[in-house]
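Engineer: Sequence below, structure please.
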Amino acid sequence: MFQSFRHHHPRQYPAPGNETTHYQIFRERFTDVVTNNLQTSPTFTVGINKFSDWAPYELEVLRSNRPPSSTARTKLIAMHSFGTQQTSSSSKRTNAPTSTTSTTFDYTTRVSALNSSTHIIGPLRDQGQCGSCYGFAIIALFEAQYAFHYGLPVNMSDQQIVDCSTHDYGCIGGYFDTSFDYVKSYDWYIDSNLTYPYKGVASTCSAKKSGGYSIGNLIYRHLTQGNASAMQDTLVNYSPLWMSLFETNAANKIMTTFQSYTDDIFQASGCTTSANNNNHAMVIVDSWGDEWGENSYVRIARGVNMCNVESDAFLTAKPAS
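Structural biologist: The predicted model follows:
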């Protein structure tokens, strides 16, 4: 089975001659998959995927998003809160439902009100073995804003954030606010992924400010921590959100289980202090490629701050003129 797995997911191991170690890891993950899926009433299923032979230190790279410090968070809320710098009326979706109590709202199928062929959610990505999720996430927000306001499909450069946002850490993590501030300092310009493609490693900044996209002045807001209703209202009436998971002391076992996720509503004991509620979920797109989860998406329990998903959420929008 392991050889079949390696044939389907070929890669060079970090250290020569340690195939035996990764085989043992694979066996442990396989046992975990069987155990989880044989539970009496599992709320989600897991399976073998490209992460099934990754060592813990390799998996750690994938969760290297860095939430802002409490000091930085206080500063950014004061500077960018909608309470002090209001969004323009065009930031609110004119085609949004009139009620936020609707049972479903799905950005994966939504298109721009200006162009029905332009999807709000851009192309799916795979960050590889680089801890660049922070960059992928903020680029996805900028692409959504571009689709909202211009009705045009875009493919912006994730690599530009990895290479050029000097207050982030390349392939070992980064922050929302520093990535945002970099783009602001670069005159709100992002190169195209075609001219500045993703490499999966941090390199010297090669941004050219040509052949890309001028996204226009934006502001951002950090939503109230743990407020699922605010997140729901924002998603329905404004835009997708930048969110982080597992930013505090979630056990490695839980994260490993998450990286084996295949479908249904993810919730894990030990990853929340609230009662489970598997009837409500939000859909999150990750940057691990379309072979992970539900074609790169995961449904995660809503309203219980599952694995801190409701602790650090950011919205971008156009300011009032």
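
Engineer: can we go C-alpha only for contacts and neighbour counts from here?
Structural biologist: OK.

Engineer: List the buried residues in stretch 308-321.
Structural biologist: Buried residues in stretch 308-321, counting neighbours by 16 or more other C-alpha atoms under 10 Å, are found at 308-319.

Engineer: chain center to that stretch, what's the gap?
Structural biologist: Averaging C-alpha coordinates over stretch 308-321 and over its chain gives two centres that are 13 Å apart (C-alpha atoms, centre = their mean, to the nearest Å).

Engineer: for the buried residues of stretch 308-321, which one is nearest Gly289?
Structural biologist: Within the buried residues of stretch 308-321, the smallest distance to Gly289 is 20.1 Å, found for Val309 (C-alpha to C-alpha).

Engineer: From Pro67, how far out is the closest one?
Structural biologist: Val309 sits 12 Å away from Pro67 when distances are taken as C-alpha to C-alpha, to the nearest Å.

Engineer: now swap in Arg221 and tell me
Structural biologist: Using C-alpha to C-alpha, one gets 14 Å for the distance from Arg221 to Pro67.

Engineer: what separates Val283 from His80, distance-wise?
Structural biologist: The spacing between Val283 and His80, counted by C-alpha to C-alpha, is 26 Å.

Engineer: what do you get for Gln129?
Structural biologist: Looking at Gln129 against His80, where the rule is C-alpha to C-alpha, the gap reads 32 Å.

Engineer: Next: Ser102.
Structural biologist: Shown here: Ser102 relative to His80, a distance of 29 Å by C-alpha to C-alpha.

Engineer: Please apply the same query to Tyr107.
Structural biologist: Shown here: Tyr107 relative to His80, a distance of 25 Å by C-alpha to C-alpha.

Engineer: Please give the structure of this sequence too, so both can be compared:
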Amino acid sequence: MFVALSILCVVASVFAPAPPGGVKEVDPTDPNAQAAADFAVAEISAQSKAVNPYVRTSFEGTQQVVSGLKYDLTIKVAESSTCSKTDELSLDLCTVDMTTIHYFHAIVFWQSWKSPAYTLSEFNEVPPSDEEAKFQSFLSGNTRTYTNDVKQYEMKLMTFQDNLKSIQQLQANEQGTAQYGINEFSDISAQEFLSTRAMANGFPESDVELPMAPKLSTNIPTSVDWREKNVVTPVKNQGSCGSCWAFSTTGNIEGQWAIHKGKLVSLSEQELVDCDKVDHGCQGGLPSNAYKQIMALGGLETEAEYGYKAADGKCHFEKSEVAVNINGSLTISTDEDQMAAWLASYGPISIGINAAAMQHYLGGIADPWTIFCLPSHLDHGVLIVGYGQDGSKPFWIIKNSWGASWGEKGYYRIIRGKGKCGLNRMPTSATVA
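Structural biologist: Have a look, this model is predicted:
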């Protein structure tokens, strides 16, 4: 009963009208409040040194009945990119540049019996919130098309703010040495990120059963890095296409071909996106399926011959242009010691991983809590190219396909030996005769 009464008291206090002469929150949909805000913006704009006029994008504050109405407002404005102060146009027709936002605190009085009815009593520029300042800094370093669309800008700002919270959670609970922070993906929601840079629904089911790799001796070097042996091509970028599985596949075959044939060749992911009829192009696929499809097609063309488009397309595979072929594929043990032994002996390994903790990664050895990247949900295909140890932390070196500006120049280091993020659940490789 006491709890119920407490809740009722809180609700009543929120919705209770202000007492006579009291201060209440302004309603941003109230035409009179909007007119007060617009009057303030026009006056501030006229006095500013900006070449182009300010346009109001939002406002908040309070109002109070005094001799008329007193509005105490914080107003967010942006400079117009299409209008000048001398244009006799409604500012509603002006396009804004949301990279030029300013915040002003303004006090406006409305007295209907006077002319003009509105008076700007005082104003001063105030700094944006810390989060919006970070967002503005982010926009200055990343080209975005929504900076002249107020509604989309505000939506992206909200996403950015949500991502800052995720970054804080990841960093606070990180068990390794990884650093998380703002990067080129910081204005993309987790759902959008996984649907375009990974596979939001995880890897598709497959009936393909690959033969198992033989068990190997684990008497191996303390570190291996195939990048140093000229069997790994430069980091690529899959863009907004869920083709990570194709990059994982080609990366593995590039390594196998270089090791067995002595020639490193950058291979075509687009051929797999377009011509692999078992997998689903930009909607996801499996390396185990892709190996079989490559053998059925007759091989892979080079990146130069069959360039990447980051979109599903019509197959234009030319068998006469084949640069590389494979003669089989196999599954590697899920035991990470065996994985390391196989990698040391035979080359880079195609794997699946849960990418949920990767979006905000900047560098270091990642060891996120399991709840942040469940091993049971693999949604991203990548390539293990090496392993090592930093103090007491053994790690894998993973080549990603999000471009060289992400992570450690396109690479991801993650703790080895814990099955972290499911990285040991789907290791495979093609074989080259």
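
Engineer: picking up where we left off before, need the overlap of contacts for Val309 and Pro67 of structure 1.
Structural biologist: Here Val309 of structure 1 and Pro67 have Ser244 as joint contacts, going by C-alpha atoms under 8 Å, 6 or more residues apart in numbering.

Engineer: in the stretch 301-433 of structure 2, which spans are helices?
Structural biologist: Per DSSP state H, counting those that start in this stretch, the stretch 301-433 of structure 2 carries helices over the ranges 336-346.

Engineer: Which parts of it are strands?
Structural biologist: Using DSSP state E, counting those that start in this stretch, the strands of the stretch 301-433 of structure 2 run over residues 328-331, 349-353, 361-363, 365-366, 380-390, 393-399, 411-415, 428-431.

Engineer: Would you mind giving the ones you listed as a markdown table with distance to Leu264 of structure 2 added?
Structural biologist: Converted to a markdown table, the strands of the stretch 301-433 of structure 2 look like this (distance: least, C-alpha to C-alpha, whole Å):
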| stretch | distance to Leu264 of structure 2 |
| --- | --- |
| strand 328-331 | 19 |
| strand 349-353 | 16 |
| strand 361-363 | 27 |
| strand 365-366 | 28 |
| strand 380-390 | 14 |
| strand 393-399 | 16 |
| strand 411-415 | 19 |
| strand 428-431 | 15 |
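
Engineer: Single out the most deeply packed of these.
Structural biologist: For the strands of the stretch 301-433 of structure 2, ranked by mean neighbour count under the definition mean count of other C-alpha atoms under 10 Å, the leader is strand 349-353 at a mean of 29.

Engineer: so it aligns onto which residues of structure 1?
Structural biologist: Alignment of strand 349-353 of structure 2 against structure 1: residues 241-245, by TM-score structural alignment.

Engineer: Just the residues contacting the matching stretch, thanks.
Structural biologist: For stretch 241-245 of structure 1, the surrounding residues in contact (C-alpha under 8 Å, 6+ apart) are 63, 65, 67, 137-138, 141, 176, 235, 307-316.

Engineer: Kindly report the same for stretch 71-87 of structure 1.
Structural biologist: With C-alpha under 8 Å, 6+ apart as the contact definition, stretch 71-87 of structure 1 has outside contacts at 177, 219-222, 317-320.

Engineer: go with 10 Å
Structural biologist: Counting contacts by C-alpha atoms under 10 Å, 6 or more residues apart in numbering, the residues outside stretch 71-87 of structure 1 that touch it are 67-70, 177-178, 218-224, 238, 312, 315-321.

Engineer: Could you tell me how many residues sit around the alignment partner in structure 2 of Gln232 of structure 1?
Structural biologist: For Gln232 of structure 1, the aligned position in structure 2 is Ala340, judged by TM-score structural alignment. The tally of other residues near Ala340 of structure 2 (other C-alpha atoms under 10 Å) stands at 29.

Engineer: Pretty sure Ala340 of structure 2 sits against Pro221.
Structural biologist: Yes. Under the criterion of C-alpha atoms under 10 Å, Ala340 of structure 2 lies in contact with Pro221, with a separation of 9.4 Å.

Engineer: For these two, list the residues in contact with both.
Structural biologist: When contacts are counted by C-alpha under 10 Å, 6+ apart, Ala340 of structure 2 and Pro221 are jointly contacted by 387-388.

Engineer: Let me see the contact set for Ala147 of structure 1.
Structural biologist: Here Ala147 of structure 1 is in contact with 111-115, 118-122, 141, 153-154 (criterion: C-alpha under 10 Å, 6+ apart).

Engineer: and if we set it to 8 Å?
Structural biologist: In this structure, Ala147 of structure 1 makes contact with 112, 118-120, 153-154, judged by C-alpha under 8 Å, 6+ apart.

Engineer: Show me the subset of the residues you listed that structure 2 keeps too.
Structural biologist: With the contact criterion set to both residues aligned by TM-score structural alignment, their matches' C-alpha atoms under 8 Å, the contacts of Ala147 of structure 1 that also touch in structure 2 are 119-120, 153-154.

Engineer: quick revisit: higher neighbour count, Ser102 and His80 of structure 1?
Structural biologist: Set Ser102 of structure 1 next to His80 and count neighbours by other C-alpha under 10 Å: His80 wins out with 18 against 10.

Engineer: Please report the distance of that one from Glu310 of structure 1.
Structural biologist: Going from His80 of structure 1 to Glu310 of structure 1 by C-alpha to C-alpha gives 19 Å.

Engineer: cool, Thr40 of structure 1 as well?
Structural biologist: When distance is defined by C-alpha to C-alpha, Thr40 of structure 1 is 28 Å away from Glu310 of structure 1.
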